[in-house]
Structure formats: structure tokens, C-alpha cells
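Undergrad: I'll drop the sequence and a predicted model, then ask my questions.
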Amino acid sequence: MKQLKIQLLLFFISFTIFAQSETDYSRKLNHSVSGEKVYLDKDVDIKPKLIYGENGMYRFMSRNFKFPKNEALVPKIICSFIVETDGTITDIKILNNIPENFSKEAIRVMIKFDEPWYPAVKDNKQVRCQYILPIIIDRI
């Protein structure tokens, strides 16, 4: 019984740490590509989304991502970009500390992905919005 309580406690602590780290990423960013305001996804009425859904993007990434040779496997890449009012993405950044080869490859694949997005909406107006995309790597 005591061991079960310890396991549950460790689970909740790790879950809390994970949730806090995700929140921190949304505060870290400083996108300043142009003078127009960039909203956080929590500050818009309708969040940006892919026209054909995220599953297509993940399939595209799994087909096109080339694992850097002689590098330790990275379990997660946190990618950030701006969804523009015309549905394109700009200012792609990698937020977590991973080897440079993984960062370059993730950015290369994101640039190559050209499926349009529905832009975010704030006060019935399309706006630029920061989007954070966690990419989980499960290489078998």
C-alpha cells in the first residue's frame, strides 16, 4: 500500500512538472517578425488549426524527418511558429535544448510542410498567432 502511494505521488509530481514546462514555453517566446501584434493561443477567440487536421501534418513529418546520424535520440522537440492571417506559417523556432542537427531537421521539415492553416480569430478579425507544436519522436 505504501509503495502504491509513493508511485502515485511520483506520477503527480512528474505530471505537474510536465504541465509547468509546457506552460513556460508559451511565455518564453518573443516573435517580432514585423510590427503587427502576435497573439498567444490562449488570448484568441478561435485558435489556429490546420485545414485538413493535425494527423496529416504528423504523417508528413514522420515520412520526411531524417534522423541525424550518430546522435542520441531526442524524445521531444518543441516547435513554435506564427500562423499568419493568410494561413501560412513563419518564424519557426525550436524551444527546447536539443542537438543542433535535430533542430535544423525539424525546421527543414516544417518549412517543407505547406498545408494551409485556418488563422486565429480575435474580436471577429483574423490575427497572427503563436502556435506551439510538440513533436514526440518514437523511433522504433
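TA: Happy to help now that I have it. Residues are numbered from 1 along each chain as shown.
Undergrad: could you use CA atoms for every contact and neighbour count after this?
TA: OK.
Undergrad: for the chain, longest helix please?
TA: helix 2-28 (DSSP state H).
Undergrad: buried ones in it?
TA: residue 26 (16 or more other CA atoms under 10 Å).
Undergrad: following it in sequence, what is the next regular element?
TA: Using DSSP states H and E, the helix or strand that follows helix 2-28 in sequence is strand 38-39.
Undergrad: can you name the residues in contact with that following strand?
TA: Strand 38-39 has contacts (CA atoms under 8 Å, 6 or more residues apart in numbering) with 31-32, 82, 127-130.
Undergrad: included below, for side-by-side comparison, is a second structure:
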Amino acid sequence: MKKAIMNTMIILFALAMCVGCGQSSEQKEDSVPTDVAKEKEQVQVQAEDEDTLENGEQVFRVVEVMPKFPGGDAELLKFIAKNVKYPQESQDKGEQGRVICSFVVTKDGTLTNYKVLRGISPALDQEAVRVLQMMPRWTPGTQKGEPVAVKYTVPITFKLQ
């Protein structure tokens, strides 16, 4: 009996919270200043601009056939491991972790638009980008049988031994 009462109380409390939260979000939406609404529109436009290259070419995030490093993913990992040089200053500071980078594989397989999405330190971030810039031409991604530019993300892990 006590369990049934307790369960009923929990359900009623949860429903009250849901109803209360729904009302407060409606009130907040009505009171948003127009300046904030304009800023939101500008942010969305800027995000869309990142999906094109300087030459106006559209950049895809997902395509039917994703771009490939020569030899496949295993060779990509070997290439990164072979070419990464752990910066001495980062070793001295004990810095380690994962740098998440992105770049665009263009229609002809060249790489461009290198960015650090999540970094560790300037030295490790620079090293990750340096290694990516050394990569050979990739096999481009395709959409509907045509080569297209595709944004690609790669994690590079730095771990002290």
C-alpha cells in the first residue's frame, strides 16, 4: 500500500514538473527581445556558410561513398603514428590527450580547411595540423556517382609513455 502511494506521489510530482516547465518555456519564448532573435538568425547563416568552400563548392558532411585515405583507415592510422612528433615542450609539461581536427577532402582529393575542433595546447594542436597537412591526396567522396567535397574529422591522440 505504501509503495502504491509513493509511486502515485512520484508520478504526480513528475507531471507537475512537466506542466510547470512547459508553461515557463512558453513565457520565455514570448519575452525574447528582437535583438536576440536577430542574433540567432545571424548565427544560423554563419553556420551555413561553413558548408561551402571559397570557390563556392558545396561541402557535404555525409555522402554515399565517404573519402578514403590511400590504403584505407589502417594506413591512415599508420601514417599519423609514423609522422607525429611529440613536441618537447608538451612532454615537459606532461600534456597529453586527444586533438580533434577536421578538414575538407575536395573533389580532386586534395585536403583543405584544416581546423582544430577540440584541442589540448597550442603546441599539440599545431603538431596535429602539421601531420594532417602532410597527408597525400585522398580518394574523394562521391554523391550520386559524382565526386564532391566532404568534411572529414580525425582524432589524433597524444599519450606520454
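TA: Thanks, I have it. Bear in mind the structure is a predicted one, so any value in this text is a computation, not a measurement.
Undergrad: TM-score of the superposition?
TA: Put the two chains on top of each other and the TM-score (TM-score structural alignment, normalised by the length of the first structure) is 0.69; 111 aligned residues with a CA RMSD of 2.2 Å.
Undergrad: helices of the first structure, residue ranges please.
TA: 2-28, 54-64, 100-112.
Undergrad: turn these into a markdown table, including distance to residue 139 of the first structure.
TA: Below are these laid out as a markdown table (distance: least, CA to CA, whole Å):
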| stretch | distance to residue 139 of the first structure |
| --- | --- |
| helix 2-28 | 21 |
| helix 54-64 | 10 |
| helix 100-112 | 14 |
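Undergrad: and the longest strand for the first structure?
TA: Ranked by residue count under DSSP state E, the longest strand found in the first structure is strand 125-136.
Undergrad: that strand vs the second structure, average distance?
TA: If you overlay the two and look at strand 125-136 of the first structure, the average distance to its match in the second structure is 0.9 Å (mean CA distance after the TM-score superposition for the first structure).
Undergrad: so what does that strand touch, helix or strand wise?
TA: Other helices and strands packing on strand 125-136 of the first structure, by 3 or more CA pairs under 8 Å, 6 or more residues apart in numbering; DSSP states H and E, are strand 38-39, strand 76-83, strand 120-122.
Undergrad: mean per-residue distance, the longest one to the second structure?
TA: The superposed strand 76-83 of the first structure is, by mean CA distance after the TM-score superposition for the first structure, a mean 0.7 Å from where its aligned residues fall in the second structure.
Undergrad: how far off strand 125-136 does that strand point, in degrees?
TA: Put simply, strand 76-83 of the first structure runs at 170 degrees to strand 125-136, going by axes from the mean of the first three to the mean of the last three CA atoms, to 10 degrees.
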